[in-house]
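# The following block contains a protein sequence and its predicted model.
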Amino acid sequence: MRASTAALATLLPALLLSTGCVKKSTHESTLAALSEARMDHEALREEMADRVEGLEAELEATRRANEAEQARLNAQIEAVRDSLSTMTDRHREAQARFDEARTEVHRLELVQRQRGEEFQRLNQRLQALSAIEREVRQRNDIYEEVIGRFRSLIDAGRLSVAIDRGRMVIQLPQDILFESGSATLGADGRTTLAEVATVLADIDDRSFQVEGHTDDVPIATARFPSNWELSTARALSVVRLLVDRGVAPGTLSGAGYGEYRPVSDNESPEGRRRNRRIEIVMLPNLDVIAAAQIPEAGGRPF
């Protein structure tokens, strides 16, 4: 387009200078060239307009494509954000569940430890109860044996055997052993105790306590200022005779209770007679008793 304009600019001065002297044919030829140049200019202008229109259409298509791509990218970004938010929520929920699970595991470990300790205590208690059961069974076996071996003395009324507060008690009336106010064994008492010693000497791993008891009639002599001294002296007299007859000294002890552990009232002669007595008590196994005192948690008895 710029080339056609330049040609016209060059041609027109020449035509003006030669107006008066050119032929008609030359003038027509010039007009034809000018017309052709105009036509070329118009064609070029239309071509340029078509190109501009094409470029604008291409630019619009590109813009729309860019907008569509931007929309697609925005949609993807939003989807990623939603996914990230969902993942964050799930992570938070998973963390909460993990914390709950960890707390539950801790609780279960604590329960398991407590149950383990409880099982240990119960097992110890069971062992202690088993030991007590064996002790009771052994005591009952000894009781049955003693009853059998003392049958003639029991039938003769010279002693009795009973279970009192979980203890085997051999009870001998004072009338058979001692005279009133005396701690010296009589002949019948020595004979009876000799038979008792024969049986006690055969009982292994057992200890016995000889206990003296009186009625509530007071005594006040130079040797026995009270019933305590009298009952204790009688108990020790029995201990000495049992040792002399073969009972191991380490298994015997003596105690005097005076009138303070009656088995009957002291209102009648018969009641007072029953209260005047010697008791030989088979002591329980102290190891078994100690084993039975297993403490619970917190220091309370089991």
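Right, received. Where do you want to start?
# For the rest of this, base every contact and every neighbour count on C-alpha atoms.
OK.
# Any buried residues in stretch 278-294, and which?
278-285, 288, 292, 294 (16 or more other Cα atoms under 10 Å).
# any idea how far residue 9 is from residue 3?
When distance is defined by Cα to Cα, to the nearest Å, residue 9 is 10 Å away from residue 3.
# before we move on, what about residue 167?
To residue 3, residue 167 is 144 Å away according to Cα to Cα.
# other SSEs contacting the helix or strand harbouring residue 236?
Element membership for residue 236 (DSSP states H and E) is helix 227-244. Where contact means 3 or more Cα pairs under 8 Å, 6 or more residues apart in numbering; DSSP states H and E, helix 227-244 is packed against helix 187-201, strand 208-213, strand 252-256.
# Tell me which helix or strand the residue nearest to the spatial centre of the chain sits in.
For the chain, residue 114 is the residue whose C-alpha lies nearest the centre (Cα atoms, centre = their mean; 2.1 Å). Secondary structure from DSSP H and E places residue 114 in helix 24-149.
# now for that helix, which elements pack on it?
Judged by 3+ Cα pairs under 8 Å, 6+ apart, helix 24-149 is in contact with helix 2-17, strand 160-164, helix 286-292.
# could you dump those to CSV with distance to residue 174?
Shown next, in CSV, are these (distance: least, Cα to Cα, whole Å):
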stretch, distance to residue 174
helix 2-17, 161
strand 160-164, 13
helix 286-292, 30
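# Which one, of the ones you listed, ends up nearest to residue 135?
helix 286-292 (7.5 Å; Cα to Cα).
# Mind giving me the packing neighbours of that closest one?
helix 24-149.
# just checking, next helix/strand downstream of the helix it packs on?
helix 151-155.
# Run through who's touching that next one.
Under the criterion Cα atoms under 8 Å, 6 or more residues apart in numbering, residues 159-161, 192 lie in contact with helix 151-155.
# Ranking by neighbours, what's the top pick from those?
For the contacts of helix 151-155, the largest number of neighbours (other Cα atoms under 10 Å) sits with residue 159, at 22 neighbours.
# isn't it right next to residue 175, touching?
No - Residue 159 is not in contact with residue 175 according to Cα atoms under 8 Å; the separation is 11.0 Å.
# could the helices and strands packed on helix 227-244 go into TSV alongside distance to residue 59?
Converted to TSV, the helices and strands packed on helix 227-244 look like this (distance: least, Cα to Cα, whole Å):
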stretch	distance to residue 59
helix 187-201	127
strand 208-213	122
strand 252-256	124
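# and the comparison structure, right after this:
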Amino acid sequence: MSVRRARRAPPDIWPGFVDALSTLLIVILFLLMIFVLAQFFLGQALSGRDAALDRLQRQVGELAELLSIERKSNAEMRLNLTQLSTELANANAKAESLVVAGEETQRLSADVAALQALKEELEARIKEMDAALGEKDGALAAERRLSEEARAQTALLNQQLAALKTEMARLNAALDASEKLAEEQKIQIANLGARLNQALASKVAELARYRSEFFGRLRAILGSRADVRIQGDRFVFQSEVLFAQGSADLGDDGKRQLAGLATTLIELSREIPKDIDWILRVDGHTDKVPIATAQFRSNWELSTARAISVVRFLIDAGLPANRLVAAGFGEYQPIDPGGSEAALRRNRRIEFKLTQR
């Protein structure tokens, strides 16, 4: 038996070795698959993180652009504040600049409100960026530095807003003082107006006295003629006294009547004080019957020509030209609306009115 055992073949180990190698190969392949999958998911995570970083960088760029625009706006506002200071310095001399200063103050208030809104928007964006940056790792340090710069700019904006509010308070105080001064000036102007009205009233009363004296002298010269009368504050000549029908040339009788009037007015003008700016207004009127001749195409032209003829005669008689006015009213200011011959004759007239310029 011992001989038979010695003659047996040794055990075959290759099948076990092959099984072990196969198992090891399978394990290695499984690990490789796990590694490949891990690399794939890690790449996806890294690409998403890069996209988030790009978005943050774009937002930071937009924020920097907004801050640049705000710097320009602040420079313009400082320039506007300088202009406002200059205008307020002239407010005491001219009350009208109050309106300009008020408009500038309103515009500054609108600018301050706009800056306040922009500040709140920037703070909201900074909070959003801080929340996003808090979820990232140390690779976002540059973005955090930009956020700190944005905070610094916001703090600078807050300081500028505070300075603007201080300046606004100063401007409001200056405006209040200017408005008080304007009220005082209005009171002074009202007093001056009252005094001027009193002076004008006295001059008008004085001129009325001379007008009454003028009418009294004319009444004495002209007598009680029916075609010459006083109507209110006017001395009225019927046109037939001075002119022929349809004519603007003075007749002999009319010249005699006007000569007496001129003499009286020249004597009276020497008594009227020089500070009374008086004039004698000569108004020409016609009736409503149309006229169309080679010389006069309408009643406007006839009435104006008659008034000018009277003025020229008075100037030739010695009255100064700067104290005379000629006006033509045509048929449009009748004193008798009727259509009878008597009514038409009453409407054809020359009126003299002694008045102030």
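Yes, it's here. Keep in mind the model is a prediction, meaning the values are calculated, not measured.
# care to give me the TM-score?
The TM-score (TM-score structural alignment, normalised by the length of the first structure) is 0.53; 177 aligned residues with a Cα RMSD of 2.4 Å.
# And residue 55 of the first structure, what's its match in the second structure?
In the second structure, no residue is matched to residue 55 of the first structure (TM-score structural alignment).
# Okay, residue 55 of the first structure and residue 62 of the first structure: tell me how far apart.
Applying Cα to Cα, the value for residue 55 of the first structure to residue 62 of the first structure is 10 Å.
# How many neighbouring residues does the aligned partner of residue 195 of the first structure in the second structure have?
Aligned counterpart of residue 195 of the first structure in the second structure: residue 260 (TM-score structural alignment). The tally of other residues near residue 260 of the second structure (other Cα under 10 Å) stands at 16.
# now do the one 4 residues further on
A count of nearby residues for residue 264 of the second structure, using other Cα under 10 Å, gives 17.
# do you know how far it is from residue 319 of the second structure?
Taking Cα to Cα, one finds residue 264 of the second structure at 10 Å from residue 319 of the second structure.
# Residue 167 and residue 3 of the first structure: who's more crowded?
residue 167 (16 against 9).
# just to revisit the earlier point, quick check: which of the helices and strands packed on helix 227-244 of the first structure is nearest to residue 35 of the first structure?
strand 208-213 (157.6 Å).
# which residue numbers in the second structure go with the closest one?
With TM-score structural alignment as the criterion, strand 208-213 of the first structure aligns to 280-285.
# same question, stretch 224-243 of the first structure
Mapping stretch 224-243 of the first structure onto the second structure (TM-score structural alignment) gives residues 296-315.
# contacts for that stretch?
Taking Cα under 8 Å, 6+ apart as the rule, stretch 296-315 of the second structure contacts 246-250, 255, 258-259, 262, 282-286, 290-292, 321, 324-331, 350.
# likewise stretch 25-40 of the first structure?
Applying Cα under 8 Å, 6+ apart, the external contacts of stretch 25-40 of the first structure come out as 4, 8, 15.
# hmm, 7 Å instead?
residue 4 (Cα atoms under 7 Å, 6 or more residues apart in numbering).
# Please apply the same query to stretch 175-195 of the first structure.
By Cα under 7 Å, 6+ apart, stretch 175-195 of the first structure touches 158, 230, 233-234, 237, 242, 245.
# from the middle of its chain, how far away would that stretch be?
62 Å (Cα atoms, centre = their mean, to the nearest Å).
# Now do the end-to-end distance for that stretch.
Stretch 175-195 of the first structure end-to-end distance (Cα to Cα) = 17 Å.
# Name the residues of it that are buried.
175-178, 183-185, 189-190, 192-194.
# go on, stretch 327-346 of the second structure?
So, applying 16+ other Cα under 10 Å, buried residues of stretch 327-346 of the second structure: 327-331, 334, 344-346.
# that older thread, please convert the buried members of the contacts of stretch 175-195 of the first structure into PyMOL selection syntax.
Buried subset of those, written as a PyMOL selection, criterion 16+ other Cα under 10 Å:
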select buried, resi 158+230+233+234+237+242+245
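# and which of the contacts of stretch 175-195 of the first structure is nearest residue 92 of the first structure?
Using Cα to Cα, these come closest to residue 92 of the first structure at residue 242, 85.1 Å.
# Just the residues contacting stretch 103-115 of the second structure, thanks.
Surrounding stretch 103-115 of the second structure, the residues in contact under the criterion Cα under 7 Å, 6+ apart are 84, 161.
# that older thread, got the angle for the helix holding residue 114 of the first structure vs strand 160-164?
160 degrees (axes from the mean of the first three to the mean of the last three Cα atoms, to 10 degrees).
# how many degrees apart are helix 24-149 of the first structure and helix 187-201 in direction?
Interaxial angle, helix 24-149 of the first structure versus helix 187-201 (the same axes, to 10 degrees): 150 degrees.
# got the angle for helix 24-149 of the first structure vs helix 2-17?
Using the same axes, to 10 degrees: helix 24-149 of the first structure against helix 2-17 is 170 degrees.
# Which of the buried residues of stretch 278-294 of the first structure fall in helices?
288, 292 (DSSP state H).
# Mutual contacts of residue 9 and residue 3 of the first structure, please.
With Cα under 7 Å, 6+ apart, residue 9 of the first structure and residue 3 have no common neighbours.
# if we can go back for a sec, out of the buried residues of stretch 278-294 of the first structure, what pair is the most spread apart?
278 and 294 (34.8 Å).
# As a markdown table, the contacts of helix 151-155 of the first structure with distance to residue 43 of the first structure would be great.
Supplementary listing: the contacts of helix 151-155 of the first structure in a markdown table, determined by distance: Cα to Cα, whole Å:
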| residue | distance to residue 43 of the first structure |
| --- | --- |
| 159 | 156 |
| 160 | 153 |
| 161 | 150 |
| 192 | 161 |
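# Let me know the closest of those residues to residue 49 of the first structure.
residue 161 (141.0 Å).
# Near residue 133 of the first structure, how many other residues are there?
Residue 133 of the first structure, neighbours per other Cα under 10 Å, totals 13.
# Map it across to the second structure for me.
In the second structure, residue 133 of the first structure lands on residue 201 (TM-score structural alignment).
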